[in-house]
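>>> Okay, predicted coordinates and the sequence, questions at the end:
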Amino acid sequence: MKHIWINAGELSGDMQAAALLSALREREPDLRATGMGGPNLARAGQKNLFRVEALSVMGIAEVLTALPRALRMLARIKEELAALRPDAVVLVDAPEFNFRVAKIAHGLGIPVYYFIPPKIWAWRTGRVRFLHRHVRRLFCILPFEPDFYARYGVAVDYVGNPLVDMVQWPELETLSPVSGRIGLMPGSRRKEVESLLPRFGEAARLLLRQGRDVRFHCLRAPNMTEEKLRSLWPADVPLVFEQPEDRYAAMRRCECLLAASGTATLEAALARELAEELSLSI
């Protein structure tokens, strides 16, 4: 029985890694998966020894605060990898943490694969040497990435973006935007949400003061409670919450979206073909 370790360092990576694991288990039903993840990987059948939420940080101050916790987690991951000796380690995005996991696994003689490698074609290109040395193969989700990595002798495949397969296209095609409904997608990292949602609230209050006929719907991430989000939102502005499981349909019903940059904006584009291009990346 094959045994792999999947290491997802963020909730967006957890979602995409879950799609990967589900596809792998269709090919090999007895495949065991252990590692670091969140609710999506757990539902796909992974035994999460470490929770992805523990690394959901953003900003220098928060990263420095989380550093001791991250170092302790890396030491524990090394212990688990040495004891379990999985057939392969699959890293998902989150390079600041996963590069260290790659070095640990490589040092233990465990093959390392990287699903959704870091965007080093945009910055810190020198890190490609680390990938060449420690990672056996990359699996990219952007079509232009293989050419970049191939120039540096890195083994790479383009596999497409798993988000595309998560969208229930027939269902979404039956849904239309609701006039005046504005969707809010403030992200999943605590610092990110604390920074963006109050700004979204200020914009919402301004629109209402101008007499606009608009209503606001917040698409919360699985790790964000309604109570936490309400504490960051103006008490005098009505807000409806949408559940994470229904996020694509909720996005489709919005006439306009305010979204944190990153996976949220890609999901928004997939959820609805915004004919008037009303999706705003903040």
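Okay, I see it. Numbering: from 1, shown residues only.

>>> Please make it C-alpha for all contacts and neighbour counts, starting now.
Will do.

>>> isn't residue 114 right next to residue 92, touching?
Yes - counting by Cα atoms under 8 Å, residue 92 is a contact partner of residue 114 at 6.1 Å.

>>> Okay, the closest residue to residue 149 other than its chain neighbours and residue 264: tell me how far apart.
Spatial nearest neighbour of residue 149, excluding adjacent residues (Cα to Cα, 6 or more residues apart in numbering): residue 156 at 6.8 Å. According to Cα to Cα, to the nearest Å, residue 156 stands 26 Å off from residue 264.

>>> dropping in the other structure now:
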Amino acid sequence: MLAGQNNTIATNQHEASLNQARELRQLARNGSFNGSTSGFASGLAQGNIVILPKAWADDFLVFCQRNPVACPLLAVSAPGEPLLETLGEDIDIRTDIPEYHVFRHGKLTEKTNDIRDLWWDDMVTFVLGCSFSFEDALMRAGISLRNIDCQSNVSMYRTNIPVESSEHFGGTMVVSMRPFKPADAIRAVQITTRYPKSHGAPVHLGHPSMIGIDDISAPDFGDAVPIHDDEIPVFWACGVTPQVAIANAKPPIAITHAPGKMLVTDIASEQLSVL
């Protein structure tokens, strides 16, 4: 009886998350929501977005394959196809992200919540795993997350960690940071290792200067959060890494999500785990 009750609770929670994900996508489509998606639709996977013309897509695919920690592939669309049926109900990649960044020849030129006017018939969409997808697993283990506690975007930083280049795309890794007490940091490593499609285990712990971060209080993307004296910063690879690669490659046009403002899918995060 108890097992049956637990299954019912889990099913109800999953249905509630699905409803929230679909509502959130609809609000983004209507232009009514443009905030961070961290903490929304508990238990469902979120994705980073890169959209490129077909002429650049093959090379970007190679870049992702060479950098699976920073760019774990969840889906790749057919050229010109805006719907992502494998990731959820009625997902239109042109409207369902809270905020898009538009790059032209490597420069960020526009921020918008609707890219239908920018859509080309040969656009290819890449959906990459996101660390927001493992946040629910951390919280279920009793580990609090500062960005969620503070109701803020996660802190993200440029680093000196090199990525492996393709023909045109290359540069250095962007990381997201969450502070923990040492015991929780160890547990976070253990838990997130199970989620390679959501960046997996951290790439660095402590000493920000060792990875080229001079001022931990001034993130390059997202929001600063307090780090207490008994905590260490823990860094994961981040799906904003392609935005650095796009700046270096300089394609005629590239469209991404705004950092921290993801595609919320209908896919359960546990489907992306390995254990």
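Okay, I see it. Keep in mind that what you see is a predicted model, and the values were worked out from it rather than measured.

>>> so what number do they get for TM-score?
Aligned and superposed, the two chains score 0.24 in TM-score terms (TM-score structural alignment, normalised by the length of structure 2); 133 aligned residues with a Cα RMSD of 7.3 Å.

>>> Any chance you could list what contacts stretch 258-267 of structure 1?
Contact partners of stretch 258-267 of structure 1, identified using Cα atoms under 8 Å, 6 or more residues apart in numbering, comprise 12, 163, 182-187, 196, 200, 248, 279-282.

>>> What's the ChimeraX line that selects buried ones from the residues you listed?
ChimeraX command restricting these to the buried ones, with burial defined by 16 or more other Cα atoms under 10 Å:
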select :12,163,182,183,184,185,186,187,196,200,248,279
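
>>> for the contacts of stretch 258-267 of structure 1, which one is nearest residue 43 of structure 1?
Checking those against residue 43 of structure 1 with Cα to Cα, the nearest one is residue 12 at 14.7 Å.

>>> residues in contact with that closest one?
Contact analysis of residue 12 of structure 1 by Cα under 8 Å, 6+ apart lists residue 263.

>>> Would you mind naming the helix or strand containing it?
Here residue 12 of structure 1, judged by DSSP states H and E, is contained in helix 11-27.

>>> Span of stretch 186-204 of structure 2 from start to end?
One end of stretch 186-204 of structure 2 sits 12 Å from the other (Cα to Cα).

>>> on that earlier part again, mind checking which of the contacts of stretch 258-267 of structure 1 are in helices?
Among the contacts of stretch 258-267 of structure 1, the members falling in helices (DSSP state H) are 12, 163, 196, 200, 248.

>>> tell me the two of the residues you listed that are most distant?
Using Cα to Cα, the two most remote members of those are 163 and 200, lying 25.6 Å apart.

>>> ranges for the helices of structure 1?
For structure 1, helices defined by DSSP H occupy the ranges 11-27, 39-44, 60-84, 95-107, 128-134, 145-151, 163-166, 169-173, 190-209, 226-231, 247-252, 263-271.

>>> end to end, how far does stretch 249-257 of structure 2 reach?
For stretch 249-257 of structure 2, the first-to-last residue distance is 18 Å (Cα to Cα).

>>> do stretch 254-264 of structure 2 as well
Taking Cα to Cα, stretch 254-264 of structure 2 runs 20 Å from one end to the other.

>>> Give me the distance between residue 184 of structure 2 and residue 191 of structure 2.
Going from residue 184 of structure 2 to residue 191 of structure 2 by Cα to Cα gives 10 Å.

>>> meant to ask about residue 11 of structure 2, not that
The spacing between residue 11 of structure 2 and residue 191 of structure 2, counted by Cα to Cα, is 23 Å.
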